Structure formats: structure tokens, C-alpha cells
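Colleague: the following block contains a protein sequence and its predicted model.
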Amino acid sequence: MKNVSDEMSELMKKKNLNQNYQQLMNSVYSDPDVKQFLKEHKKELSDDVVKRSASKLYEFVNEKKKLKDGNENFAKGYQPTLVLSDHLIDVSYRPTQALINKQKQEQFASRIKSISMPKGIKKASLSNYDQTADRAEALEKSLDFIESYEDNPKQFQQALYLYGPFGVGKTYLLGAIANRLASDGFSTVLIHFPSFAVEIKNAIGNNQVGGKLDEIKTAPILMIDDIGADSMSSWIRDDILGVILEYRMQNELPTFFSSNFSMDQLEEEHLKINSQGDDEPLKAKRLMERIKFLSRPVELNGRNRRNK
């Protein structure tokens, strides 16, 4: 496989550039970056070395021009840079700022996995969080969690149980916390629990329940959105949610929740009664103990932001 320098040398010959070699190299030597490089390394570069590196200098100028003109260069996403290598001039290719930004965005996106969550959470930001008197505590405690977790991610940090009426920004706040954590290098999984429950039921026939459950229960940070929105069967409550929370409690993994119910309401009006109407207070209490261990309640109020 030919390297780019060989190709440049052949190109120079094919275009009969040798006849106009001096004119060509004059344009190369007049390039500001070439001039600056030769000036900086004047003591290290003899005239003979500069001549022997002509094809490298030509490569650098030619590839740089392609990039400037918006054309695809030799190494897509990389920009040429002159370097010294083994006492000769060489060309190194380094990532462009556009490629660096793209890679950062991809890394950022990979740190947040969402299941059946609204698209808007991808743009959720704590800096854009509408701070009113009835939402200030939630924002303050969110920032406290982020600071404590990032200072010591291996130490257990109790997360938040956000509760309040429809549309006050509970889901948005979860997304904003996840995005801040992602920008600082920490991974989060967000699930809309009613939708996740349906997905788990559908996975039974494909033997995929275990894999989906493992992914959720082992997440470094888990956010369970809209818990209590739909009635749940004893199986979903005990063998899915119960297993997730038991694992996370035993391993002290941060777990957020959002709900329209307070903790007491969630226990009495939702978890205690299964989808068949059976009253199972002990199972509900057992589950609530895990939720209370993992999170502390924070109430959100205010206007319904879905109705503008």
C-alpha cells in the first residue's frame, strides 16, 4: 500500500511538475505555516534536509488547501501538521475541531440511555430550569446530589424522589440532572416505568427479560420516571421492580424516581393494590422501604408547563 508521500511524488511527476519545480516549491515555501515551521526549526534543518522533505511540504500544503476549500482530504476528519521525525520533516494528521466536537457529542450521548422517555429530555438543562419558589428546593437538592456524587462516586449518595402534579417539570429535571452528569463523564439510564413494564411483558416470549432486567438494575445511576402512573401486576411489582430495587439497595446504587404520588400515597393507593384488586400491604411496605432507602422525597409544585 502506497503512503501519501509516494503518491505525492508520483503526482508531481505525472503532472510534469518537475519542469516547474522551482515555481511549485516557491509557492510551498511561501505558505505561512511552512515558513513558520522552518523558522522555528532553523537550527535543526539543513538545506539538504529541507530539499529532501519537499514532497512532505507539498503534501502538507496540498492537504491543507483541500481542507480549507471544503474538499475531502487524505484523512477525513484530520488536519495535516508539520513535525520533525528522525531529523526529517514529516506530516502528522490530527483530529479537526469538528471531529473532536463530534466525538465528544457521541461520547456524551453514549452516557445517557433512555427507554421510552420523551425526546425533550435530551435538551433538558439545569441552567434553563425555571426556578420558582415552589421548585427551588428540587433544584437545590439536585445540585447537591450532583456535587456529592461527582466528588465521591464510589460512596453511596441518596437520590431524589420527585413528586407533584402533572406537568410541573419532574421528568425535565431528571433529564437535566442526567445531562449534567453525562457532560461530566457519568452514565445514567432513564426509564419511563409504565412503558418499561409493557416492554418487559413483551420480552417474555423472546426470553429477553433477564437481559433487560440486568441492564436496568446494574445501571450506575438509574432514573425511574412516572412510577405509579399505571396499575401494575404483582409480577411487575415484585419480580421486576422489586428485583431492581433490591439489587440497587444492596449495591448502594443511586436511584431517582418521579411520581404524581407522594411516598405515602404511592404505598397506600398504588403499590398495595395490584391490578387484580388484591390488597397486599406487606409487599407494598417492603417495596417502599427500598424506595425510601434509595431516595428522599422532594415536592414540586407550580403551573402545568404542558399547558402553555
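Modeller: Perfect, I can see it now.

Colleague: from here on, contacts and neighbour counts on C-alpha atoms
Modeller: Will do.

Colleague: enumerate every residue touching the nearest residue to Phe261 once chain neighbours are set aside.
Modeller: Leaving aside its chain neighbours, Phe261 sits nearest to Tyr163 (6.0 Å; criterion: C-alpha to C-alpha, 6 or more residues apart in numbering). Counting by C-alpha atoms under 8 Å, 6 or more residues apart in numbering, Tyr163 makes contact with 170, 258-262, 297-300.

Colleague: mind listing the strands for the stretch 201-308 of the chain?
Modeller: Taking DSSP state E, counting those that start in this stretch as the criterion, the stretch 201-308 of the chain contains strands spanning 222-225, 255-259, 295-299.

Colleague: same question for the stretch 51-200 of the chain.
Modeller: Using DSSP E, counting those that start in this stretch, the strands of the stretch 51-200 of the chain run over residues 78-85, 88-95, 112-115, 159-163, 188-192.

Colleague: ok, residues contacting the second one?
Modeller: Strand 88-95 has contacts (C-alpha under 8 Å, 6+ apart) with 45, 49-50, 53, 56-57, 59-60, 75, 77-84.

Colleague: how much space between the closest residue in space to Val83 that isn't next to it in sequence and Ser55?
Modeller: Nearest non-adjacent residue to Val83, counting by C-alpha to C-alpha, 6+ apart: Asp90, 5.3 Å away. As judged by C-alpha to C-alpha, to the nearest Å, Asp90 and Ser55 stand 9 Å apart.

Colleague: same thing with Lys102?
Modeller: 31 Å.

Colleague: likewise for Phe261?
Modeller: 72 Å.

Colleague: so what's Tyr129 up against?
Modeller: Leu173.

Colleague: what about Lys102 and Ser55, which has more around it?
Modeller: Set Lys102 next to Ser55 and count neighbours by other C-alpha atoms under 10 Å: Ser55 wins out with 22 against 13.

Colleague: the more buried one contacts Met8, correct?
Modeller: Yes: with contacts counted by C-alpha atoms under 8 Å, Ser55 reaches Met8, the gap being 6.4 Å.

Colleague: mind listing the helices for the stretch 101-250 of the chain?
Modeller: 136-151, 170-183, 193-203, 209-217, 234-235, 242-250 (DSSP state H, counting those that start in this stretch).

Colleague: to Asp226, which of those helices lies closest?
Modeller: Smallest distance to Asp226 across those (C-alpha to C-alpha): 6.1 Å, for helix 193-203.

Colleague: how much space separates Met12 from Gly164?
Modeller: To Gly164, Met12 is 72 Å away according to C-alpha to C-alpha.

Colleague: tell me who's in contact with the residue lying closest to Ala138 once chain neighbours are set aside.
Modeller: Of all residues not flanking Ala138 in the chain, Val298 sits nearest, at 6.1 Å (C-alpha to C-alpha, 6+ apart). By C-alpha under 8 Å, 6+ apart, the contact list for Val298 reads 137-138, 160-163.

Colleague: this is the other structure I want to compare:
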Amino acid sequence: MESIQSSLKQWTQDNDTFQQRLNDAKASLLADPIVQKALKNVPVTEETFEKGLIKLYELQKELHNCQNCPGLSRCPNMMKGYQPELIIAGKALDLSYQPCDLKKQQDHDQKKRQLIQSFYVPKDILGATFDQLDRDHEREEASRKALAFALQANPGEDGQGLYFYGKFGVGKTYLMGAVANELRDRGIETYIVYTPDFFREMKSSISNGTFQEKLDTVKRAEVLILDDIGAETISGWIRDDVLGAILQHRMLEKLPTLFTSNYDYEELEEHLAYSERGGIEELKAKRIMERIKHFTTFVTVEGANRRIR
């Protein structure tokens, strides 16, 4: 009997100790400024508080992590980049997780990056900015017109674009990359397309059923940059059913199209007149060129070949 009484006494003492620890933990929780601030905005009864202790401990832990933020990549919270907010769900305490400022910025930056889409364009071009351009007089006019376009472009209202003509390696594509990044900062979707590879892709996409989807994507971009047009092997189908369809839609919808080329207007028209079968179709080439000429400003890009430095 004595051993039973001793055990009961010990159990009672242990239970009292546990209850004291629990009371101390609750008092510490309530004294935390983070918890006090959260409870101010939520009507909490004693019963709700007692039943919601686990949620309050979770809130306390997660928000303390946020106060000592080690950066988004090392965020220790259960949902990386998210912080809890105390709410009432029914009659119980609950947590609603919202993205923190760092997560919002990351999502914003990612969304901005997605505004630039590319087909076969080098990554260094996608990172080009006007601040990084060489300050040389040979490209001053081209740089100025490129920046003016990037700052003033208004897709859907003004379909006027640019046609950058120059020798190989003078920096035409890099300028277009800077334009795309400036447009991205303005929230304008831009597609940069390396024309020869894109036309080859369109040819092969007929067999896998993706032709129309790809064509529509490029047709509808707010701003389209066709890089190195004229470097492709032309065919009547590419000229009329791909390039012609793209330009016709963009002309009607007032969506600006920009071009880079080693050919001037007259040389490009001559190139477009030839087909892979060896025929010459001057009238069809002229129709394409009329659309290009009417909706672009011709800009000569001069300077030394930067690729051999």
C-alpha cells in the first residue's frame, strides 16, 4: 500500500510540475510582442486561446524566423518564403500563410524575366542593358533610337518598329537585347527570335502538330524582334505562310516588329524574291517588303566587328 501511495504522490508531483511548465510556457507565449500584436487583431476567448496554443506556437516560431531572416534561399519556415498571419476559422485559431517581401520580389523578378521569351538567342543577349553599351560615336544614333523606342513603345496603339541594318558583328542583336530588357521593365512582353533557326523549327513543327501554336505565339507577342532576317534559306512557303502571316497579323493589330539584318531594304527584297526551287517571285517579295518598310524606321548600325576583338 505504501508503494502505491508513494507512486501516486510522485505522479501528483510530476503532474504539478508539468502543469507549472505549461503555465510558464503559456505566460511566456503571451508575453511575446509578436503574439501580443497578432492577438490584438483577432477576437480570442479563453477557450479559443486554449485550443489554439499549437497554432500560436507555430506563429511565434515562424515570425521569429522572419525577424532573423537568413535570406530567401535559406528560409527555415515550413513554407519557404511565406509568413503566417493569425485568423479565426470557424471558432478556432488558424494560420494563413502569405508571401513575404523577399518572396514577392522574387516572384516579381521571375514574372519580369518571363516577359522576355526567346527562340535560339544567346543568354548574354538576353542580359543586355543600355547601361552596358559601349559609348562610341559609331553606334550613337542606333543606341539613341533603340532607347527611344524602348521608352515609348505602345503595342496595340502604335505598330511602328525598327529595322537595324549593319555588317556582321557590329552589335545589332545586342542592341535589341537591351531594348527587350527595357521593355520588360515596363511590363511589355517581348519575343526575340533568331530567324534562320525559327524558320527551320516552323518547318519541322508541321510534322509534330505544333506549327499553328508556335505561329500564333509569335504573331501575338506585344513586341517581336526578328534577328538576322535574310540569313535564312528562303522558300515561298516560309515567305508567304510564315513571315507573311506574322507581319499581316501584327500590322492589323498595331504590334511593333523590330528587325536586324545584314541586308538593307533593297537587298532583303531581292533575297525574299528567290525561292528554294530557283524561281523569282518579285511581286510577293515586294508585298512583304511594303509591310516591313511601312512599319519600321531604317537605322544603320556602324562600327568595327566586336566579335573578333
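Modeller: Received, thanks. What you are looking at is a predicted structure, and each value in this text was computed from that prediction instead of being measured.

Colleague: could I get the TM-score for this pair?
Modeller: Overlay of the two chains. TM-score (TM-score structural alignment, normalised by the length of structure 1): 0.80; 287 aligned residues with a C-alpha RMSD of 3.1 Å.

Colleague: quick one on the thing from earlier: now the contacts of Val298 of structure 1: which count as buried?
Modeller: Neighbour-count burial within the contacts of Val298 of structure 1 applies to 138, 160-163; the criterion is 16 or more other C-alpha atoms under 10 Å.

Colleague: closest one to Val28 of structure 1 out of the residues you listed, please.
Modeller: Nearest to Val28 of structure 1 among the buried ones among the contacts of Val298 of structure 1: Ala138, at 61.0 Å, using C-alpha to C-alpha.

Colleague: tell me who's in contact with the residue minimising distance to the centre of structure 1.
Modeller: By C-alpha atoms, centre = their mean, structure 1 has its centre lying nearest to Phe108, at 2.3 Å. Shown in contact with Phe108 of structure 1 (C-alpha under 8 Å, 6+ apart): 182-183, 185.

Colleague: could you dump the residues you listed into TSV with distance to Phe193 of structure 1 and neighbour count added?
Modeller: Listed next are these as TSV, based on distance: C-alpha to C-alpha, whole Å; neighbours: other C-alpha atoms under 10 Å:
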residue	distance to Phe193 of structure 1	neighbour count
Ala182	21	18
Ser183	25	16
Gly185	25	12
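
Colleague: and of those residues, the nearest to Ile291 of structure 1?
Modeller: Ala182 (23.9 Å).

Colleague: returning to that earlier point: got a ChimeraX select line for the buried ones in the contacts of Tyr163 of structure 1?
Modeller: Buried subset of the contacts of Tyr163 of structure 1, written as a ChimeraX selection, criterion 16+ other C-alpha under 10 Å:
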select :170,258,259,260,261,262,297,298,299,300
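
Colleague: neighbours of Gln22 of structure 1, just the number please.
Modeller: Gln22 of structure 1 is flanked by 11 other residues according to other C-alpha under 10 Å.

Colleague: next SSE after the helix or strand harbouring it?
Modeller: Per DSSP states H and E, Gln22 of structure 1 falls inside helix 21-29. Later in the chain than helix 21-29 of structure 1, the nearest helix or strand by DSSP H and E is helix 32-40.

Colleague: residues in contact with that following helix?
Modeller: 28-29, 45, 57, 82.

Colleague: repeat the analysis, applying 10 Å as the threshold.
Modeller: Residues outside helix 32-40 of structure 1 that contact it (C-alpha atoms under 10 Å, 6 or more residues apart in numbering): 28-30, 42, 44-45, 50, 57-58, 60-61, 81-84, 89.

Colleague: which bit of structure 2 covers stretch 110-120 of structure 1?
Modeller: Aligned by TM-score structural alignment, stretch 110-120 of structure 1 falls on residues 114-124 of structure 2.

Colleague: nope, stretch 159-178 of structure 1 is what I meant
Modeller: Stretch 159-178 of structure 1 maps onto residues 161-180 of structure 2, going by TM-score structural alignment.

Colleague: same deal with stretch 209-222 of structure 1?
Modeller: Per TM-score structural alignment, the counterpart of stretch 209-222 of structure 1 in structure 2 is residues 211-224.

Colleague: which parts of the matching stretch are buried?
Modeller: Result for stretch 211-224 of structure 2 [16+ other C-alpha under 10 Å]: buried residues 211, 215, 218-224.

Colleague: report the separation between the nearest residue to Ser116 of structure 1 once chain neighbours are set aside and Ser234 of structure 1.
Modeller: In space, and not counting its chain neighbours, Ser116 of structure 1 is closest to His192: 5.6 Å by C-alpha to C-alpha, 6+ apart. Going from His192 of structure 1 to Ser234 of structure 1 by C-alpha to C-alpha gives 19 Å.

Colleague: ditto for Arg248 of structure 1
Modeller: For Arg248 of structure 1, the distance to Ser234 of structure 1 (C-alpha to C-alpha) stands at 20 Å.

Colleague: between those two, who's got more neighbours?
Modeller: Counting neighbours by other C-alpha under 10 Å for Arg248 of structure 1 and for Ser234 shows that Arg248 has the greater number, 24 against 20.

Colleague: double-check the more buried one against Glu215; I have them as touching.
Modeller: No: contact criterion C-alpha atoms under 10 Å: Arg248 of structure 1 and Glu215 do not qualify, at 11.9 Å.

Colleague: give me the helices and strands touching the strand or helix carrying Asp6 of structure 1, please.
Modeller: According to DSSP H and E, Asp6 of structure 1 maps onto helix 4-14. Contacts defined by 3 or more C-alpha pairs under 10 Å, 6 or more residues apart in numbering; DSSP states H and E place helix 4-14 of structure 1 against helix 54-68, strand 88-95.

Colleague: 8 Å - rerun?
Modeller: helix 54-68 (3 or more C-alpha pairs under 8 Å, 6 or more residues apart in numbering; DSSP states H and E).

Colleague: now the contacts of helix 32-40 of structure 1: which count as buried?
Modeller: 28-29, 45, 57-58, 60-61, 81-82, 89.

Colleague: spatially, which two of these are the most separated?
Modeller: Applying C-alpha to C-alpha across these, the maximum distance is between Leu45 and Val61, 18.6 Å.

Colleague: show me what Tyr263 of structure 2 lines up with in structure 1.
Modeller: Using TM-score structural alignment, Tyr263 of structure 2 pairs with Phe261 in structure 1.

Colleague: no further questions, thank you.
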